[in-house]
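Student: what's the 3D shape of this:
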Amino acid sequence: MDSKLALPVGTTLDRFIMRKEKDFPYATGELSQLLRDIALASKIVNREINRAGLLDIAGAYGNQNVQGEEQQKLDVIANIRFIRAFRNGGEVCTIISEEDEDIIQTGNPHGKYIVAMDPLDGSSNIDVNVSIGTIFSIYRRKTSQGCDGDLTDCLQRGVEQVAAGYVIYGSSTMLVYTTGNGVNGFTYEPSLGEYFLSHPDIKTPKTGKTYSINEGSYNSFPQGIKDYVEYCKSNEYSARYIGSLVADFHRNLLKGGVYIYPSTLKAPNGKLRLMYECNSLAFIIEQAGGKATDGVNRIMELEPTSLHQRCPLVIGSPEMVDKVTEMLKKSEAALVQA
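Tutor: Just a heads-up that it's a prediction; the model follows:
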């Protein structure tokens, strides 16, 4: 066999997780098992996505979720798969999901962890074969074990996350996560059914030449965001906007860039969810050397007040995020002076 075709077998996700347990002197294995549960559920969801066109499970489900958005069939399937994995695993006492209005109890009152998740981000893109993803955050419960979790457990700031990550289902499937000691990416090898370490210790570039924003809403952007878009154009930056948050974020994380979803006239508080999208990606980008802000405040320090709270998001390479916030401050100062 040609040695060039004999790809080496690398470090599996399971082996990597076991090696990293030493980073948590208080850990007794539950967090490691929880990460394995997420990996297992993602493999099942990956299989369903790859079969979607054959089994008539793409397209609208016929209901709206709590966000008022039309649910896709795979939204419902992914939500069920992850909830089932957490219930069977035993490490999670309570789940909050973008697809459910209320707290979900797992029936494991002794579980140590809370999970916040967007089970299938960007699912409206399934029908056109665009990359989609799963986003998750893990928190340690605040209430005593032995009872169900409550809002005190669920409404925690991003700085209190113990782990966060995402799975991107694209030309290859990747799981990227952090436990507060750097960011690592694993690529799924379907013939072996394993995730392998492919992107160790990810560091995002300090700056880039890519900006990701829905310019169709340009007329309703705050002036500072309009100014930044014009700055990008005058410097011949590349506009790259897929409309699938995980895909846009993943590209910018690896290659450098900034993703912006600002407040608009239609969505004055922004559109993205703090608990299911922003906190998780903020934790990841900060661990990779980047920044995340709502335009004024650090995302990880925002105090959540409701399960489905929305907020603006500016996230990516640190110098690019700083430039956005600088322009927002200048425009605000000009308004005050006027």
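
Student: every contact and neighbour count from this point should use C-alpha atoms.
Tutor: Noted.

Student: quick one: residues contacting residue 122.
Tutor: Residue 122 makes contacts with 131-133, 243-246, as judged by C-alpha atoms under 8 Å, 6 or more residues apart in numbering.

Student: so which of the residues you listed belong to strands?
Tutor: 132-133 (DSSP state E).

Student: and which of the contacts of residue 122 is nearest to residue 45?
Tutor: Nearest to residue 45 out of the contacts of residue 122 is residue 133 (C-alpha to C-alpha; 9.9 Å).

Student: want to put them side by side, so please do this one too:
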Amino acid sequence: MEHHNDSVAADAPASLAPTMAALCEVAITLAQTIARGPLNTTNLHSEVGENSDGDHQKALDVIADDAFAAALGGTGVRWYASEEQDVVVPLDAEGTLALAIDPLDGSSNIDANVSIGTIFSIFPAETEADASFLRPASEQLAGGYFIYGPQTCLVVTYGDGARQYVLDPASRSFVLVSERLNIPATSSEFAINASNYRHWSRPVRAFIDDCLAGAEGPRATDFNMRWVASLVAETHRILTRGGLFLYPGDARPGYGQGRLRMVYECAPIAFVIEQAAGGATDGFDPLMRLRADTLHGRTPLVFGSREMVERVTAYNTLPESEVSALFGNRGLFRA
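Tutor: Down below sits the predicted model:
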């Protein structure tokens, strides 16, 4: 099963092989930079500006973005869309691919030595730059992520299952360790930022209340709650042992559609999760059917073990009278 050196490129469809090889080379270098942490001459966590959405950019955000953009030239990528760029960047006029990327996901955790990563999505290129990305997530050719943690891993799908590679530091190569990942159908773990409880919709609060009620509650299960604030870390844990991730829209100004971007975060994660037998929705509809309206457009995101994702949808689609009854009877945090 093991492949070395150019194994990722060899396993990819021929049209994607050069792009995947370039992504891997940058990821290997980034992994080394991240592992050195404060030993680097640059403070990787220092703030260097803001991106188009007003998010604070860390030095490592910019280093990663520059490295990927430079490496992808000549690999068949016509359009490069990055969280760190206001607009799509043209790379190769003859290219047939459009690549969307979050170069450094979870950058708020850089200084805390928590797993961070890179998320990417590949679409067929269209003549118009934005049109290459503003399309249903189901039209992705590939989606995946690198996670820089105790092991540096690549998880990727080309629509034929999700596979996992681990970086061997000795050979500087990614080694295939799983040809087909499968998420357990259910779990007793969920991940959500509970500090936003008061801002969530009543169905989301009712769902979480029922989980927190434990074995004595309507779910008859003691749940554990997780929250890493690193999408790749949350995804990797769920791929490994199941669970549920929720980042719903909420009542705060600017958070009606959540905080995660459809094109270069939610779409590739949903692609991987569904190819690993999990589910991914915006809380109502399968995410793979959806599309972004703008390059940096956001969407609520719920993904993980299929039974748990379907239960969230059931709560969200209950009639208001039933939601009110659930919330009134079971709310653990109501005034």
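
Student: after superposition, what is the TM-score?
Tutor: Once superposed, the chains reach a TM-score of 0.90 (TM-score structural alignment, normalised by the length of structure 2), with 315 aligned residues with a C-alpha RMSD of 1.8 Å.

Student: hang on, the earlier thing: make TSV out of the contacts of residue 122 of structure 1 and add neighbour count and distance to residue 174 of structure 1.
Tutor: Shown next, in TSV, are the contacts of residue 122 of structure 1 (neighbours: other C-alpha atoms under 10 Å; distance: C-alpha to C-alpha, whole Å):
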residue	neighbour count	distance to residue 174 of structure 1
131	23	11
132	25	11
133	25	9
243	18	19
244	17	15
245	21	15
246	24	11
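
Student: redo the contacts of residue 122 of structure 1 as TSV? Include distance to residue 91 of structure 1.
Tutor: Output for those, formatted as TSV (distance: C-alpha to C-alpha, whole Å):
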residue	distance to residue 91 of structure 1
131	30
132	27
133	23
243	33
244	30
245	28
246	26
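
Student: in the contacts of residue 122 of structure 1, find the pair that's most separated.
Tutor: For the contacts of residue 122 of structure 1, the maximum inter-member distance is 11.8 Å, found between 133 and 243 (C-alpha to C-alpha).

Student: so which helix or strand takes in the residue nearest the centre of structure 1?
Tutor: Centroid check for structure 1 by C-alpha atoms, centre = their mean gives residue 135 as the closest residue, at 3.7 Å. Assessed by DSSP states H and E, residue 135 of structure 1 sits inside strand 132-140.

Student: tell me the residues of structure 2 aligned with that strand.
Tutor: On structure 2, the counterpart of strand 132-140 of structure 1 by TM-score structural alignment is residues 116-124.

Student: what sits up against the matching stretch?
Tutor: So stretch 116-124 of structure 2 is contacted by 96-107, 109-110, 132-133, 139-149, 230, 232-233, 263-265, 267-269 (C-alpha under 8 Å, 6+ apart).

Student: find the residue closest to residue 174 of structure 1 in space, skipping its chain neighbours.
Tutor: Spatially, and ignoring its direct neighbours in sequence, residue 174 of structure 1 is nearest to residue 187 (4.4 Å; C-alpha to C-alpha, 6 or more residues apart in numbering).

Student: in structure 2, what residue corresponds to the one you found?
Tutor: In structure 2, residue 187 of structure 1 lines up with residue 166, judged by TM-score structural alignment.

Student: and the helices in the stretch 1-150 of structure 2?
Tutor: 7-11, 17-36, 59-71 (DSSP state H, counting those that start in this stretch).

Student: among these, which is nearest residue 252 of structure 2?
Tutor: helix 59-71 (26.2 Å).

Student: so which elements touch that closest one?
Tutor: helix 17-36, strand 97-105 (3 or more C-alpha pairs under 8 Å, 6 or more residues apart in numbering; DSSP states H and E).

Student: map residue 39 of structure 2 across to structure 1 for me.
Tutor: So residue 39 of structure 2 corresponds to residue 54, using TM-score structural alignment.
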